[in-house]
Every structure is written in C-alpha cells, then in structure tokens.
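**Q** following is a predicted model, sequence given first.
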Amino acid sequence: MISLSSHVLDTTLGKPAAGMQIELTDAVGNNFITMTDEDGRCSAWGDIELTASVYQLRFFTGSYLLEKHGNSFYPFVDIHFEVTQDGGHYHVPLLISPFGFSSYRGS
C-alpha cells in the first residue's frame, strides 16, 4: 500500500504551520483540498488512491505567511514528486518562511 503524509513548519516562528490549505493533484488532474492540523500535519487525501505516478502538492503559503508575518514572497509552493509502485510511505515536509522554502523526502 502506498501512503502519503505532509508536515509544514514555519522556520521563522519555529512552530508548525496550522490551518494551511494543501491541494493534492494526480497525473490525470484529480485533486483533493485539505488543511494542515494544529501540528502542521496532513495525511488525509479523500478518495485519491495513490498509485505509481507523478503527483503535485500545492501549499497555499501566501495567506498563512501574510497572517503570521505580514509578508509573503510566495503565494503558493508547488512540489512535484514521483511515487513508485513499491514506494511504501511518502512524507513530503515543507519548511517555510516569508522569503524562502525547502522540502525533502522525509520518513
């Protein structure tokens, strides 16, 4: 079984980014919109069944960063990643600040 989780951390505050909207889109355009929980995490993706393919996570960072910091250079951050059939669990963290971001494949 293939599973996906994400975690958004605000590196300026040193805290999770709670209440951030995230959209998962698969290779054929099916999408699901959800929000990070109070710990900045998300692992519920609605009816999308993950299979070997390319996916996109769009993090709607602009409104969060404007609310918390009064400034945002990035209205959203898109991360494209490839899932393989035997990939198991995928964890895609996002580290954000008003003027920068980074991501990696977590565990």
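**A** Sure, I can see it.
**Q** all contacts plus neighbour counts: C-alpha atoms, from now on.
**A** Fine.
**Q** ok but Leu66 is inside a strand, no?
**A** No - Leu66: not assigned to a strand; according to DSSP: H, G, I helix; E, B strand; the rest coil it is helix.
**Q** wait, it touches Ser72, no?
**A** Yes - with contact defined as Cα atoms under 8 Å, Leu66 counts as touching Ser72 (5.7 Å).
**Q** neighbour count: those two, which is higher?
**A** Ranked by neighbour count (other Cα atoms under 10 Å), Leu66 and Ser72 place Ser72 first, with 19 against 14.
**Q** can you pull out the helices in the chain?
**A** With DSSP state H as the criterion, the chain has helices at 61-69.
**Q** which residues in it form strands?
**A** 3-10, 15-16, 21-25, 31-35, 41-42, 53-59, 77-83, 89-97, 100-103 (DSSP state E).
**Q** pick the most buried one from those strands.
**A** strand 41-42 (a mean of 22; mean count of other Cα atoms under 10 Å).
**Q** roughly how far is it from the heart of the chain?
**A** Put simply, strand 41-42 sits 8 Å off its chain's centre (Cα atoms, centre = their mean, to the nearest Å).
**Q** put this beside the first:
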Amino acid sequence: MSVSLSTHVLDVERGRPASGVHVELYRGDDSVAAADTDGDGRISPLATDIEPGPYRLVFAPHSPFFRRVELELALEDGHYHVPLLVSSYACTTYRGSWPCTSSPSSSRAGQPSSSASPSMRTHSTRRTR
C-alpha cells in the first residue's frame, strides 16, 4: 500500500490562493516532507510513496490570529488532497477530490477508494505578542 498527499491553501478573505504558506508533514516527531505553496496556493504533491498511518499536516498561514493550523490525519491507501481555507480569524478543511486516471483497483476514475477515508482532528495555536 502506498499513500500520496497534496494540499491547497486558499485565502477566502481576499478571494485568492495563498502563496508562500509553509506546510510540513510529520509522522510522529519526524518531518516527512515540507514545502511552500506556489502562486496558485498549491503543493502538488507534498508527499508520495509514504507508508499508511498517522500523520500531522502543519500549515503556517499568513494570519494575524493563527500561528499554525495542525491536522491529525489517519492516512490509509491512495491519494489524499487536503485543502485549507483560511481568513484572518477562521479556517476550515476537508478531504478534497483529486483528478487521477483509472486503475485496476478503482472502479471510477477520479474517485477515491471507499477504504481511503481519513479521520481528522484539528487544533490551532493562537499567536501571542
């Protein structure tokens, strides 16, 4: 089994992609991958061929309130696309869809397998002065 992950950060307050946001993927205390979002707010892919298991996806958005946004993910098999929508004082995330070609293990092109559903827990750290 193999896992891959991409992400996308949107600045919903300004109505545009959030470029230059640092994103890091951890397994335990070990950093597995790190990159900054491009001009379209994307990192594609952030990680490929990683082992299934628990991971932390940590974003450092440009926000006066959020110092970082951390997601705890249970990644199984397949590709995961995890967008972050952020504004100065709010954020949300979801499991996004990802365009892909059909494969023998997938009955519908572009659709994730039913076994590939992550559980997510979120928390953020407030910036202190």
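**A** Yep, that arrived. All values derive from a computational prediction rather than experimental measurement.
**Q** report the central residue of structure 2.
**A** The residue lying closest to the centre of structure 2 (Cα atoms, centre = their mean) is Val82, at 3.5 Å.
**Q** give me every residue that touches that residue.
**A** Leu5, Ser6, Thr7, His8, Thr93, Tyr94, Arg95, Gly96 (Cα atoms under 8 Å, 6 or more residues apart in numbering).
**Q** what do we get in structure 1 for it?
**A** By TM-score structural alignment, Val82 of structure 2 lines up with Val92 in structure 1.
**Q** and for Pro75 of structure 1, the neighbour number?
**A** 14.
**Q** what do we get in structure 2 for Phe76 of structure 1?
**A** With TM-score structural alignment as the criterion, Phe76 of structure 1 matches Arg68.
**Q** chain neighbours aside, what residue packs nearest to Phe59 of structure 2?
**A** What sits nearest to Phe59 of structure 2 in space, not counting adjacent residues and going by Cα to Cα, 6 or more residues apart in numbering, is Val23, at 4.6 Å.
**Q** I'd say that neighbour and Ala34 touch.
**A** Yes - the criterion here is Cα under 8 Å, and Val23 of structure 2 meets it with Ala34 at 5.7 Å.
**Q** count of neighbours near the match of Phe76 of structure 1?
**A** Neighbour count of Arg68 of structure 2, defined by other Cα under 10 Å: 19.
**Q** for it, what are its contacts?
**A** Contacts of Arg68 of structure 2 were listed using Cα under 8 Å, 6+ apart, and they are Val58, Phe59, Ala60, Pro61, Ser124, Thr125, Arg126.
**Q** again, but for Ser43 of structure 1
**A** Taking Cα under 8 Å, 6+ apart, we find Ser43 of structure 1 in contact with Leu4, Ser5, Ser6.
**Q** so the aligned residue in structure 2 for the last one versus Thr125 of structure 2, what's the distance?
**A** In this case it means Ser6 of structure 1. Aligned against structure 2 by TM-score structural alignment, Ser6 of structure 1 finds its counterpart in Thr7. Taking Cα to Cα, to the nearest Å as the measure, Thr7 of structure 2 falls 20 Å from Thr125 of structure 2.
**Q** if we can go back for a sec, hmm, which two among the contacts of Val82 of structure 2 are most spread apart?
**A** With Cα to Cα as the measure, no two of the contacts of Val82 of structure 2 lie farther apart than Leu5 and Thr93, at 14.3 Å.
**Q** so what's Asp40 of structure 2 up against?
**A** Neighbouring residues of Asp40 of structure 2 by Cα under 8 Å, 6+ apart: Pro17, Ala18, Ser19.
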